[in-house]
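In: pasting a predicted model and its sequence here:
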Amino acid sequence: MVSQLRGVGLDFTETAPVRLVFAAEISALPEDVHRALAEETAQWPRWFSAVTFARPTAEGREVHLRGGIKFMETVLAAEPSKRYAYRVDRSNAPGVRAMLEEWLIQPTGVATRVQWTMAADGPAPLRLALRAARPGVGRAFRDAVRALDVRLTAQRTN
């Protein structure tokens, strides 16, 4: 069953009951990372293995994850080479009351630092499950960012 989630703003990344934050440095340029995140929505399944389908919508994006979870999202920030953030408005994920994800992109000289924050709210069992899933979610993030780096580096050299 699809549920309407509580609307939250960008500050939710700081105030959410559950915050999972991961970061990695990659060689891709900040502008290429931002383009992949914000403009090449349909390509997400090629580098983020947890994503099975993604497409842009008038408000933001529709995303399907492995296991059948679906999100309808509204983009809240798309600052070139800096930040990409979206709120989940509707989902079939059990127990989720509110969710927001933010990608920060920062040049670090010869590399780009990519930080992903997943902020969520729900009943205690969901909060516990998300915290317990931190290692697996972190691994999925690192694998995705590595795959994105390979993809973007190959595009730039071709």
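Out: Sure thing, it's come through.

In: could you use CA atoms for every contact and neighbour count after this?
Out: Noted.

In: can you give me the strands for this structure?
Out: Along the chain, the segments classed as strands by DSSP state E run 3-4, 18-26, 51-56, 60-65, 70-79, 83-91, 98-107, 112-121.

In: indicate which one of those is closest to Arg146.
Out: strand 18-26 (7.2 Å; CA to CA).

In: can you check which helix is longest in this protein?
Out: Longest helix of the chain, by residue count under DSSP state H: helix 134-157.

In: buried residues, that one. List them.
Out: Neighbour-count burial for helix 134-157 flags Val137, Gly138, Phe141, Arg142, Ala144, Val145, Arg146, Ala147, Leu148, Asp149, Leu152, Thr153 (criterion: 16 or more other CA atoms under 10 Å).

In: make JSON lines from those residues and add distance to Pro45 to it.
Out: Shown next, in JSON lines, are those (distance: CA to CA, whole Å):
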{"residue": "Val137", "distance to Pro45": "16"}
{"residue": "Gly138", "distance to Pro45": "17"}
{"residue": "Phe141", "distance to Pro45": "13"}
{"residue": "Arg142", "distance to Pro45": "15"}
{"residue": "Ala144", "distance to Pro45": "10"}
{"residue": "Val145", "distance to Pro45": "12"}
{"residue": "Arg146", "distance to Pro45": "14"}
{"residue": "Ala147", "distance to Pro45": "11"}
{"residue": "Leu148", "distance to Pro45": "10"}
{"residue": "Asp149", "distance to Pro45": "14"}
{"residue": "Leu152", "distance to Pro45": "14"}
{"residue": "Thr153", "distance to Pro45": "17"}
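
In: here comes the other one, which I'd like you to weigh against the first:
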Amino acid sequence: MSRPLRPVGIDFVESAPLRLVYAAELSASPEDVYRALADDVPGWPLWFTAVTAARPLEEGTGREVRLRGGTVMRETILAAQPCERYAYRGDEVNAPGLRALAEEWLITPVGAGTRLRWTFAADGSGPFRFALRLGRAGVGRAFRDAARRLDGRLTGSAG
């Protein structure tokens, strides 16, 4: 059963009680990276294996994302700035413990490629925060793998 999360704004990315921040260098252009994040929502499972399905909602102002393990989240887009930033917040989720969530993807040109920084900002129950802190390294591996696969997909190289 889905339940609502506390609505948060873009500032939550910096002020959340729990923030996980990861970065990677990609060979793909900022334009291609932004399109993959913001415009090709259904393509997320092809490069981010934690995502099993994703679809845009409400004429592109929201998303529904399904994760491995059965978690389903409805989201609202908070920022969609081409080649700079893509951010969203969780509005509803079927998983316990989570109270508020926002994620931000910053896209920065670096030479002919892109620096991609992902911030996962959350608030939740004590057990939720403990589990996420404990799983920080695994989340980092998932991000690095996703960034490598995304870059391979966008550049046509073996990611």
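Out: Great, that's in hand. Here the structure is a predicted model, which is why all the values come from computation and not from measurement.

In: just give the TM-score of the two.
Out: TM-score for the superposed chains, counting by TM-score structural alignment, normalised by the length of the first structure: 0.96, backed by 155 aligned residues with a CA RMSD of 1.0 Å.

In: indicate which one of the strands of the first structure is closest to Ala133 of the first structure.
Out: Distance to Ala133 of the first structure, taken as CA to CA, is lowest for strand 18-26 among the strands of the first structure, at 9.5 Å.

In: now the strands of the first structure as TSV including mean neighbour count and distance to Leu10 of the first structure?
Out: Formatted as TSV, the strands of the first structure follow (neighbours: other CA atoms under 10 Å; distance: least, CA to CA, whole Å):
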stretch	mean neighbour count	distance to Leu10 of the first structure
strand 3-4	14	18
strand 18-26	19	13
strand 51-56	18	20
strand 60-65	19	15
strand 70-79	20	7
strand 83-91	23	8
strand 98-107	22	8
strand 112-121	21	10
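
In: of those strands, which approaches Ala129 of the first structure most closely?
Out: With CA to CA as the measure, strand 18-26 is the member of the strands of the first structure nearest Ala129 of the first structure (10.2 Å).

In: what does the closest one rub up against?
Out: Strand 18-26 of the first structure has contacts (CA atoms under 8 Å, 6 or more residues apart in numbering) with 13, 111-121, 127, 130-131, 134, 138, 141-142, 145-146, 149.

In: give me the range in the second structure that stretch 44-54 of the first structure lines up against.
Out: Structural correspondence for stretch 44-54 of the first structure: residues 44-54 of the second structure, per TM-score structural alignment.

In: from start to finish, how long is that stretch in a straight line?
Out: 7 Å (CA to CA, to the nearest Å).

In: save the strands of the first structure as JSON lines, and put in distance to His34 of the first structure too.
Out: Output for those, formatted as JSON lines (distance: least, CA to CA, whole Å):
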{"stretch": "strand 3-4", "distance to His34 of the first structure": "28"}
{"stretch": "strand 18-26", "distance to His34 of the first structure": "13"}
{"stretch": "strand 51-56", "distance to His34 of the first structure": "15"}
{"stretch": "strand 60-65", "distance to His34 of the first structure": "15"}
{"stretch": "strand 70-79", "distance to His34 of the first structure": "8"}
{"stretch": "strand 83-91", "distance to His34 of the first structure": "7"}
{"stretch": "strand 98-107", "distance to His34 of the first structure": "7"}
{"stretch": "strand 112-121", "distance to His34 of the first structure": "10"}
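
In: tell me which of the ones you listed sits nearest to Thr157 of the first structure.
Out: Thr157 of the first structure sits nearest to strand 18-26 of all the strands of the first structure, at 15.5 Å, using CA to CA.

In: one step back: which elements pack onto the longest helix of the first structure?
Out: strand 18-26, helix 30-38, helix 44-47 (3 or more CA pairs under 8 Å, 6 or more residues apart in numbering; DSSP states H and E).
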